[in-house]
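Undergrad: give me coordinates for this.
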Amino acid sequence: MGRLVLVLISMLCLWAASTLPVEGGDPIITFEWKVTYGDVAPLGVPVKGILINGEFPGPNINSTTNNNVEVNVFNNLEEPLLFTWQGIQNRKNSWQDGVLGSMCPILPGTNFTYHFQVKDQIGSYMYYPVTDMHRAAGGFGGLRIHSRPLIPVPYDQPADEFTVMVGDWFNKGYTSLKKILDSGRNLGRADGIHINGKNAKGDGKDEPLFTMEAGKTYRYRFCNPGLKTAVNVRFQDHVMKLVEMEGSHTVQNIYESLDLHVGMCFTVLVTADQEPRDYFLVASSRFTKRDLTATGIVRYLNGNGAPKPDLPKPPVGWAWSLNQFRTFRWNLTASAARPNPQGSYKYGGINITRTIRLANTAEKVDGKLRYAINGVSFLEPTTPLKLAEYYGVADKVFKYNNIPDEPPAQVSKVALEPIVLNITYKDFIEVIFENHETAIQSWNVDGYAFFAVGIETGTWSPEKRMNYNLLDAVSRHTIQVFPKSWAAVFITFDNAGMWNIRSEVWDRHYLGQQLYFSSLSPNRSLRDEYNMRDDTLVCGIVEGMPKPPPFSS
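TA: Below is the predicted model of the structure:
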């Protein structure tokens, strides 16, 4: 009898290990989202939007380091839907990344529960839908990860905190934008900027976005969920202290304004140290021919008076933004959750095992606009890449290493196919993002934090490594690349799975400027990667195929 009990316990343990991508002992927090259509009007023009539990922007996900997060999404739209968790590293768990290369979409009228852990992370992040042009309709919101009580942050506890979603908006509606892209054109200019889905009129009748009490300090978590426009944010008559950027505590410099690139998040502290009254929070477009500006009201508790009409001026030119990037430094003395803490401070001394240069280009294919990387424009397959790989039918869906590690000297014809680079597990890789165009770029890497070691104008060459910051570059997950410039990042590929690298400029993403890295552990082991859960959605050519045997240890 005792032996039978032991066998049953062992079987239960193996079953749990094969189905539950969570760390035992860490709290589980749950959310239920009902996703519906609804009218939204950030710029005063009603359009069909996407609401989460009736909210636009969507509700905050409030979590603490190492929480296991469960989000049960009910798709009440008439279209397939997926959410991605921008900057959440999903250790060993690309199954829950929420992109079409690793997951099947949630079909209309069904629900699916995401399971992921905010492992060894703190900071300000966001979520948004990745299917079609849903990001243009809403469905985005803030994802906060607080530090555990025993691990102090390098500043006093603020009186309160606010999530600020600042981005561009198009009044055409997301279905019309999709038709524009499908016809082979880009989206053109946005119609305006919004702050949390609003734009104040400044006539004294606006409701405040946020309320502060004189003498107290507040934490503002900024994210840019827009489609293509970088913005500059600033507070009227107040300064900002930058304290965190995409999961890293930063050296606490003071700024009058900060550029917020597409897909980027950061945290600032603002002290209510002015006369109690209303003040403007201002956001304006950057690097656009036509200036777009949005305002929101920040009200002092018991304050008296409307905001002054004079708005603080935005900066001019992208060289200003490049210089600001160089002021961002990692706070090396702060106690905080961070992946791979043992090696975090020593990235400058690790030998580079591979250099990959990714150059973006705009090309015409059969008369229609496509955006390519090293001569190939990404084409979304009907079978998720991760599923094809896991089921052993990758050769029927994609080819590995189908772009070169550096841009070809000349591209005779752009190919349209899935792009997958095979990366040796735990390799330390240098990725160079090269921008040969006149428009600013913004890139995101899923599943990892990377060290943003350099951005410069001109053409990259190995000699440029002499200018890298090899000491205190901020560990982050998005990087901007200025016109006719390049950006260099270092990544340790220690997170097994299929991970997306994409343009955050969404018309470029939709028309092919993305790829995937496959980093597989040589050991089929739960120590390196979680098994596919039993409730994983299955689609494409693997539908109906027998499930591969799970990892056992």
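
Undergrad: from here on, contacts and neighbour counts on C-alpha atoms
TA: OK.

Undergrad: spell out the residue ranges of the helices in this protein.
TA: 2-19, 174-182, 318-325, 385-390, 506-510 (DSSP state H).

Undergrad: and the shortest one, what does it pack against?
TA: Yep, that's helix 506-510 we're talking about. strand 368-373 (3 or more Cα pairs under 8 Å, 6 or more residues apart in numbering; DSSP states H and E).

Undergrad: can you pull out the strands in the stretch 301-450 of the chain?
TA: According to DSSP state E, counting those that start in this stretch, the stretch 301-450 of the chain carries its strands in the segments 354-365, 368-373, 376-377, 415-416, 420-424, 428-435, 441-445, 450-457.

Undergrad: with distance to residue 185 and mean neighbour count added, can I get the ones you listed in a markdown table?
TA: Output for the strands of the stretch 301-450 of the chain, formatted as a markdown table (distance: least, Cα to Cα, whole Å; neighbours: other Cα atoms under 10 Å):
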| stretch | distance to residue 185 | mean neighbour count |
| --- | --- | --- |
| strand 354-365 | 10 | 18 |
| strand 368-373 | 6 | 23 |
| strand 376-377 | 15 | 28 |
| strand 415-416 | 17 | 18 |
| strand 420-424 | 26 | 19 |
| strand 428-435 | 20 | 23 |
| strand 441-445 | 18 | 24 |
| strand 450-457 | 28 | 23 |
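
Undergrad: with distance to residue 245 added, can I get those strands in JSON lines?
TA: Output for these, formatted as JSON lines (distance: least, Cα to Cα, whole Å):
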{"stretch": "strand 354-365", "distance to residue 245": "24"}
{"stretch": "strand 368-373", "distance to residue 245": "27"}
{"stretch": "strand 376-377", "distance to residue 245": "31"}
{"stretch": "strand 415-416", "distance to residue 245": "35"}
{"stretch": "strand 420-424", "distance to residue 245": "27"}
{"stretch": "strand 428-435", "distance to residue 245": "20"}
{"stretch": "strand 441-445", "distance to residue 245": "14"}
{"stretch": "strand 450-457", "distance to residue 245": "12"}
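
Undergrad: next, the structure of the following sequence, for comparison with the previous one:
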Amino acid sequence: MALYFSTGSSLLFIAIIAFIPFPTEAAIKKYQFDVVVKNVSRLCHAKPIVTINGRFPGPTIYAREGDRVIINVTNYAQYNMSIHWHGLKQFRNGWADGPAYITQCPIKSGSSYSYDFNITGQRGTLWWHAHILWLRATVYGAIVIMPKEGVLYPFPQPHQEAELLLGEWWNEDVEAVENQGNMLGLPPNMSDAHTINGKPGPLFPCSDKHTYALEVEWGKTYLLRIINAALNDELFFTVAGHNMTVVEIDAVYCKPFTTDAILITPGQTTNVLLQANQAPGRYFIAARSFMDAPVPVDNKTATAILQYKGVPTTVLPLLPNLPAPNDTNFASKYLQKLKSLNTPQYPAKVPLTTDRHLFYTIGLGMNPCPNCLNGTKLTASLNNITFVMPKIGLLQAHYFNIKGVFRLDFPDKPMTAFNYTGAPLTANLGTSLGTRLTKLAYNSTVELVLQDTNLLTVESHPFHLHGYNFFVVGQGIGNFDPNIDPAKFNLVDPPERNTVGVPTGGWTAIRFRADNPGVWFMHCHLEVHTTWGLKMAFVVENGDGPDQTILPPPKDLPPC
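TA: So this is what the prediction gives:
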């Protein structure tokens, strides 16, 4: 298929071509998307924004498991650009992963780059977004990977499907908002609205025409593909008057269960089945922040409308019943229900033993900043190391053995042990700055415990690992106890994900097999924390076989 992406006040052009392994003329679909300058109005404000093909959100990429996808990106924006295909494993092919200065240098204004990758062993809902600065505020869209021809979903087949992208909206230029926060040494201003498919809904001023509506027919079943594309907010999501059956998370089928609301962190996707079995009418679809930490929260509720066919639009929608913004109990019970399908066709290949045990503490802090208005700035770290972005791509430096770009001495555990969740709020251990990575042997099994800390404050952190899925084998509140907690791990059917939330004042344990050589980014998917340095990367060594080594870089790899 061919797609043309653009960028809004700025333009970005993307051509997408998907090929079936043995294509026939009927199997190759082509789409044309024109490059336009886009002015977008929300909440009584109109402003130019960076978009793809003038669309906000951008177009959905449709493919099948086994397809090859080529995405040519031409950047007409005033900003450098890179696109990340979130959740696609990119086997041996980090050149197509997209995070700026990690697997590539960004695409400069007026230049092009072709992302060329195969979709291997994956099907479900993923998404794409800008991976530089805060540009993913408006540069994002869905990826829908259908099963191979003739393969059915392992749940009742829906009559129709819809993508619901949850996002945020700033009335100002989001880059200016970020820069102002950096100058003050404070968090940037919160967004002015949450959105569903780019629209805030009728609960906001001047937004009556900016409401997404999904029409359904009574008695039919619908598959909703829900994506949290918000920059900084975990979200509760519900459909008034209806239950939902969760059937997939992060493009991995899970054991179905029914719920009246879901919790979804930035970066995650969730597929649910919804039966249109209530009294024909109009019902609010709603999303609102979840935050159980003592920090300011954006509790504005975005709404869309579930509209039964034939019901007049003058009928008032039924109001939703969302969990309270700090409902930790609901969040915990919901997460406990998530389990891998673990069938012969879709097994959960959990590493039962591990070669490498890693323990990373998540810390917030305040460092001196002579150039900041307050004389200090907020920072974030893993194992008290604040990551410094390099000037050239880390994968390029690794592949070509360019010295002096990064160090391979990221510690397996924090240099200073302390009472991680019991430290006083004002504690500040200080951080060291560095571009420090961890080397993993090819095909080794890894257990990583991510531990929240009470440095400045406790807070939930959604972590995303590029290039891999992992199994969430355990979670808990308080300090992880290596002598007690591993005995409680789920090694049978734990949820398999690419993004996981570390609970407020708690820990999360994940396991994965390092069988994808390259340089792979891991970072908090709260953009404000990533900006402050809450990130690192793994260098996974090549294996011995020819199909266990990094592919050579493409000829059009962007230069720095």
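
Undergrad: ok, back up a step: of the helices of the first structure, which approaches residue 113 of the first structure most closely?
TA: helix 2-19 (13.2 Å; Cα to Cα).

Undergrad: for the closest one, buried residues please.
TA: By neighbour count on 16 or more other Cα atoms under 10 Å, the buried set for helix 2-19 of the first structure is 17-19.

Undergrad: any idea how far residue 558 of the second structure is from residue 81 of the second structure?
TA: 10 Å (Cα to Cα, to the nearest Å).

Undergrad: do residue 106 of the second structure as well
TA: 5 Å.

Undergrad: same deal with residue 345 of the second structure?
TA: For residue 345 of the second structure, the distance to residue 81 of the second structure - Cα to Cα - is 39 Å.

Undergrad: neighbour count for those two, which is higher?
TA: More crowded of residue 345 of the second structure and residue 81, by other Cα atoms under 10 Å: residue 81, with 28 against 8.

Undergrad: and residue 378 of the first structure, what pairs with it in the second structure?
TA: If you follow residue 378 of the first structure across to the second structure using TM-score structural alignment, you land on residue 387.

Undergrad: leaving aside the residues adjacent along the chain, what's closest to that match?
TA: Excluding its sequence neighbours, the residue lying closest to residue 387 of the second structure (Cα to Cα, 6 or more residues apart in numbering) is residue 533, at 4.8 Å.

Undergrad: mind listing what the equivalent of that neighbour over in the first structure touches?
TA: In the first structure, the residue paired with residue 533 of the second structure is residue 512, using TM-score structural alignment. Going by Cα atoms under 8 Å, 6 or more residues apart in numbering, residue 512 of the first structure touches 370-372, 377-379.

Undergrad: any residues in contact with both of residue 558 and residue 81 of the second structure?
TA: Shared contacts of residue 558 of the second structure and residue 81 (Cα under 8 Å, 6+ apart): 106-108.

Undergrad: of those residues, which is the most crowded?
TA: Result: residue 106 is most packed of these (other Cα under 10 Å), 28 neighbours.

Undergrad: for that residue, which residues are in contact?
TA: Shown in contact with residue 106 of the second structure (Cα under 8 Å, 6+ apart): 80-82, 100, 132, 558-560.

Undergrad: of the residues you listed, which is the most crowded?
TA: Going by other Cα under 10 Å, residue 81 tops these with 28 neighbours.

Undergrad: in this structure that residue contacts residue 132, no?
TA: Yes: with contacts counted by Cα atoms under 8 Å, residue 81 of the second structure reaches residue 132, the gap being 6.4 Å.

Undergrad: what residues are shared contacts of those two?
TA: 100, 106.

Undergrad: list just the nearest of the buried residues of helix 2-19 of the first structure to residue 348 of the first structure.
TA: Residue 348 of the first structure lies nearest to residue 17 out of these, by Cα to Cα, at 36.2 Å.

Undergrad: any idea how far residue 242 of the second structure is from residue 130 of the second structure?
TA: 34 Å.
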